[in-house]
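1. what's the 3D shape of this:
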Amino acid sequence: MAVRLLSHELSDLCLGKPALRSLSVTSTIAEALEVLKTSDDNFVSVWSCDHKAKTSSGFESAAGFCDNYDDDDCRCVGKVCMVDVICYLCKDENLVSPSVALKEPVSVLLPKIPGLVLHVEPSCSLLKAIDLILEGAQNLVVPIKTKLSNKRKQHQKPSPTVTVHKGREFCWLTQEDVIRFLLSSIGLFSPVPTFSIDTLGIISSEILTIEYHSPASAAIGAISRTLVDQTSVAVVDSEGCLIGEISPFTLACCDETVAAAVKTLSSGDLMAYIDCGGPPEDLVRVVSSRLKERNLNGMLEHFSMSMSCGGFSSSSSDEESMAASPLPRSGRYSRSMSYSARMVRTAEAIVCHPKSSLVAVMIQAISHRVNYVWVIEDDCRLVGIVTFSDMLKVFREHLETIA
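-> A predicted model of the protein is given here:
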């Protein structure tokens, strides 16, 4: 029965998915910011329609996967989010003049890693999709045909940020979408989902950490890497106990001026800065003061303007908030919860125990909209991390044993 489940086509997972908002690969970073700040999604797709088999950004065509997607004259070549912009602005030369940096094409933000975004046809099987994800794909771009796209084709001009090609719009599927689909039929994989993550051997010790009092700027490279790996940077104390995290998922709900905080604050202060629904006034003053000390007048002006306009987005309703799994810690590290109007995110680390069951960890990650869960011992000592990719490997291996 599990084999029959994974023979489902991706069109089954696309039902109800919204059409992708998109940008041309030649758009500026400033234009990307405008789309990100008005989008319900933390990512925006980047497209090249130059009729080349390889795009100018170095991404190879994904044609050939799952029924040979044939619209090679208009392809999604990647995705960007606020974290890409933040890390880009953290470069010294961009801090000096962020207004100039934001005029660069959005293509400079795309990681030169082939295969992160792949085109597939709706007839592609779920099993093949899992294989593509395990090979490194983060997003699978699937053409969809909706009543809305038909109306646009016949009567309206498409929105400049929605990709419509040959009468079709597109959506994309992520690791989270696949995990949600598997969870809906988790009983078919019994008894594997009841096994502990320790027993299944899916706790990875390959994690990126930074000490609580270390400069947050020391984590810039790690943040970029975790964005690709879809994980996070663990913030630990001197004894290796987990205090919190600097998460790309949280940073994606901020604005670009967080780059100033990353360059001037400690890791612990940065967590507080991004975890309050809006930066605390004392930390705003610290950031401003340190920007002045370093003569970073361009970023100081940009930062001050953003703060005067409200800075971070905040939710309009308490009903949108979601409490994270509580992490025991000393009171001096206690921080308030926060959330974004676009998507619920908190800087509280989501944690589990090595003896937690696979299904429990799946539910934890999905409920908090993250792709991973930290694994800690009772004393908060960090053991490792479990990711959606690790979970998918378990289901894939289970299928091989019953084939």
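
2. From here on, just use CA atoms for contacts and neighbour counts.
-> Noted.

3. which stretches of the stretch 301-403 of the chain form helices?
-> Assigned by DSSP state H, counting those that start in this stretch, the helices in the stretch 301-403 of the chain fall at 358-367, 388-402.

4. Can I get the ones you listed in CSV including mean neighbour count and distance to residue 186?
-> Supplementary listing: these in CSV, determined by neighbours: other CA atoms under 10 Å; distance: least, CA to CA, whole Å:
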stretch, mean neighbour count, distance to residue 186
helix 358-367, 19, 8
helix 388-402, 16, 10
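
5. Put together TSV for those, with distance to residue 29 on each row.
-> Below are those laid out as TSV (distance: least, CA to CA, whole Å):
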stretch	distance to residue 29
helix 358-367	30
helix 388-402	30
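
6. List the residues that contact residue 78.
-> Applying CA atoms under 8 Å, 6 or more residues apart in numbering to residue 78 gives the contacts 45, 46, 47, 110, 116, 117.

7. same deal with residue 235?
-> Contacts of residue 235 by CA under 8 Å, 6+ apart are 209, 210, 211, 212, 242, 243, 244, 245, 246, 267, 268.

8. you'd agree it is in a strand?
-> Yes - secondary structure of residue 235 (DSSP: H, G, I helix; E, B strand; the rest coil): part of a strand.

9. quick one: it from residue 370, how far?
-> 17 Å (CA to CA, to the nearest Å).

10. Residue 212 too?
-> 22 Å.

11. Residue 4 now?
-> Residue 4 is 28 Å from residue 370, by CA to CA.

12. To check against the first, give me the structure of this:
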Amino acid sequence: MAVRLLSGHEVSDLCLGKPALRSLSLTDTLADALSALKRIDDTFVSVWNCNHSLIRSPDPHQERCKENELDCRCVGRVCMVDIICYLCKPENLSAPAAALRSPISALVSDDSALVRHLEPNASLLEAIDAMHEGAQNLVIPIQSKSSSRRNSVEPFDSIFHNHHRSYCWVTQEDLIRYLLNSIAAFSPTPASPINTLNVIDNQNLFAVNYDEPASAALNLLSLSLIHQSSVAIVDPEGKFVGEISPFMLNSCDEAIAPALATLSAGDLMAYIDCGGPPEDLVQIVKERLEEQNLGAALELLGDEGGLSSWSSFCSSSSEDDACSGKNWKLGGYSARVVRRSEAIVCYPWSSLVAVMIQALAHRVSYVWVVEDDGTLTGIVTFEGMLKVFREHLKSMC
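-> Sure, this is the predicted structure:
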């Protein structure tokens, strides 16, 4: 039944109501990416190996990619975490304005395996296989209004045109949500404890000590983006106390880079916790930047010491939203709820379906696994969940 379910449905079924991708070229700059990320309600902006995002014309019908359709492809994606980690490098903190003029190719290689093109008629089984092989974002053509009425006029910044085609993402979250809605077809696997399903990952478990410099997490943050996970913060006994989450950082902006580069992991949690950074920590960041001859990075903090992004968030959110850690990016299709240090956890005996519901309810792609005493033992990710369902399907063939 499960095999028929996934083989009989096309990946285009997951594209219904999806917004079209916002796109940039490999030749655009990090400043362009930063500006785009602040304007969209999505975690990632797509990066293409052609210059379609640069083509402007008084005639909207001429706003088309001039490259051959087979040569113009999405080769990667950029998120706020990519830019923040790049800015945290000492050479870039010493000259942030110059760093932001770097091309996006500094962050995205032309052979990125994290994105994969699939045709709309590909089966959901093919989509799961692509995810299993390492893809995280599937690029799917969607039919725009102009495909049936070639003379219609649509704003250039609303969709990406490639020979009258627009595109959307299909993500691991989309597949997991679909599988949850059809969970009965996979019985009894979803009701099994996660410690019996080989789904708990303790090999790619990224963690730093509470007292370690937050900068020690920079390389781990880049790896966590690849694995769609996070960086745990633990105490000396290995007990889980919080996280430095890419999903949380994706809802911040470049003002967080100096704090990430200068504070301890524990202080960074307090810096980005609900309510905005404490003034004493802002002052510590400024002093340490000066001590390290990184005074130029003060411009990233803004006139009010990095408080501007939080104050604008608080002024546009309700008091209840602010207390729950919600961010100004809420409201879009892929908006992420930014949590405080109370990260999402489960236990080794939790059922797979319960963990799926936890992750989807909090719009994250992972759940930490802890013991009764709070000791961190692993992490369950969407990638691992998809592997379990794939193995279930193989056993039925």
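
13. Fetch the TM-score of the aligned pair.
-> TM-score of the superposed chains, computed with TM-score structural alignment, normalised by the length of structure 2, equals 0.88; 371 aligned residues with a CA RMSD of 2.1 Å.

14. Near the aligned residue in structure 1 for residue 344 of structure 2, how many other residues are there?
-> Alignment note (TM-score structural alignment): residue 344 of structure 2 maps to residue 350 of structure 1. When neighbours are defined as other CA atoms under 10 Å, residue 350 of structure 1 has 21 of them.

15. Over to residue 11 of structure 2?
-> Neighbours of residue 11 of structure 2 (other CA under 10 Å): 24.

16. right, and it touches residue 127 too?
-> Yes - contact status for residue 11 of structure 2 versus residue 127: in contact at 6.9 Å, counting by CA atoms under 8 Å.

17. Buried residues in stretch 180-187 of structure 1, which are they?
-> By 16 or more other CA atoms under 10 Å, the buried positions in stretch 180-187 of structure 1 come out as 181, 182, 183, 186.

18. The first one corresponds to which position in structure 2?
-> Superposed on structure 2 with TM-score structural alignment, residue 181 of structure 1 falls opposite residue 178.

19. so which of the contacts of residue 235 of structure 1 persist in structure 2?
-> Retained in structure 2 (both residues aligned by TM-score structural alignment, their matches' CA atoms under 8 Å) from the contacts of residue 235 of structure 1: 209, 210, 211, 212, 242, 243, 244, 245, 246, 267, 268.

20. I'd like to know which of those is nearest to residue 303 of structure 1.
-> Distances from residue 303 of structure 1 to these, taken as CA to CA, are shortest for residue 267 (19.1 Å).

21. Tell me who's in contact with residue 272 of structure 2.
-> For residue 272 of structure 2, the contacting residues are residue 340, by CA under 8 Å, 6+ apart.

22. Mind telling me what it corresponds to in structure 1?
-> In structure 1, the residue paired with residue 272 of structure 2 according to TM-score structural alignment is residue 274.

23. The spatially most central residue of structure 2 and residue 81 of structure 2, how far apart?
-> Nearest to the mean C-alpha position of structure 2, by CA atoms, centre = their mean, lies residue 43 at 5.0 Å. Residue 43 of structure 2 sits at a distance of 10 Å from residue 81 of structure 2 (criterion: CA to CA).

24. Ok, residue 108 of structure 2 next?
-> Counting by CA to CA, the gap between residue 108 of structure 2 and residue 81 of structure 2 amounts to 13 Å.

25. neighbour-wise, which of those two wins?
-> residue 81 (26 against 17).

26. which SS state does that one fall under?
-> With three-state DSSP as the basis, residue 81 of structure 2 sits in helix.

27. Please list all residues in contact with the residue opposite it in structure 1 once aligned.
-> In structure 1, the residue paired with residue 81 of structure 2 is residue 83, using TM-score structural alignment. By CA under 8 Å, 6+ apart, residue 83 of structure 1 lies in contact with 224, 227, 248, 251, 252, 256.

28. repeat that for 6 Å
-> If you count contacts by CA atoms under 6 Å, 6 or more residues apart in numbering, residue 83 of structure 1 has them with residue 252.

29. what's the answer for residue 315 of structure 2, then?
-> For residue 315 of structure 2, counting by CA under 6 Å, 6+ apart, there are no contacting residues.

30. That one and residue 301 of structure 2, how far apart?
-> Per CA to CA, residue 315 of structure 2 is found 19 Å from residue 301 of structure 2.

31. And for residue 362 of structure 2?
-> In terms of CA to CA, residue 362 of structure 2 sits 29 Å off from residue 301 of structure 2.

32. again, but for residue 176 of structure 2
-> 38 Å.

33. Same check on residue 391 of structure 2?
-> Residue 391 of structure 2 is 48 Å from residue 301 of structure 2, by CA to CA.

34. Check residue 178 of structure 2 too.
-> Taking CA to CA, one finds residue 178 of structure 2 at 41 Å from residue 301 of structure 2.

35. and what of residue 1 of structure 2?
-> For residue 1 of structure 2, the distance to residue 301 of structure 2 (CA to CA) stands at 55 Å.

36. Looking at the two, which is more packed in?
-> Counted by other CA under 10 Å, residue 1 of structure 2 and residue 301 do not tie: residue 301 has more neighbours, with 22 against 11.

37. which residue sits closest to that one, ignoring its sequence neighbours?
-> residue 255 (4.8 Å; CA to CA, 6 or more residues apart in numbering).

38. shouldn't that neighbour be in contact with residue 303?
-> No - shown here, residue 255 of structure 2 and residue 303 do not form a contact pair, counting by CA atoms under 6 Å, at 10.9 Å.

39. Show me which of the two is the more surrounded one.
-> Remark: of residue 255 of structure 2 and residue 303, residue 255 carries more neighbours, 21 against 10, as counted by other CA under 10 Å.

40. what does that one align to in structure 1?
-> In structure 1, the residue matched to residue 255 of structure 2 (TM-score structural alignment) is residue 257.

41. my guess is that match meets residue 305, correct?
-> No - with contacts counted by CA under 6 Å, residue 257 of structure 1 stays clear of residue 305, the gap being 9.6 Å.

42. What's the local residue count around residue 130 of structure 1?
-> Neighbour number of residue 130 of structure 1 under other CA under 10 Å is 21.

43. Translate it into the numbering of structure 2.
-> Residue pairing (TM-score structural alignment): residue 130 of structure 1 is matched to residue 128 of structure 2.

44. just checking, next helix/strand downstream of the one helix or strand that match maps to?
-> Counting by DSSP states H and E, the element that carries residue 128 of structure 2 is helix 124-132. Toward the C-terminal end, the helix or strand that comes next after helix 124-132 of structure 2 (DSSP H and E) is strand 137-142.

45. now that next one, how far from the centre of its chain.
-> With CA atoms, centre = their mean, to the nearest Å as the basis, strand 137-142 of structure 2 stands 16 Å off its chain's centre.
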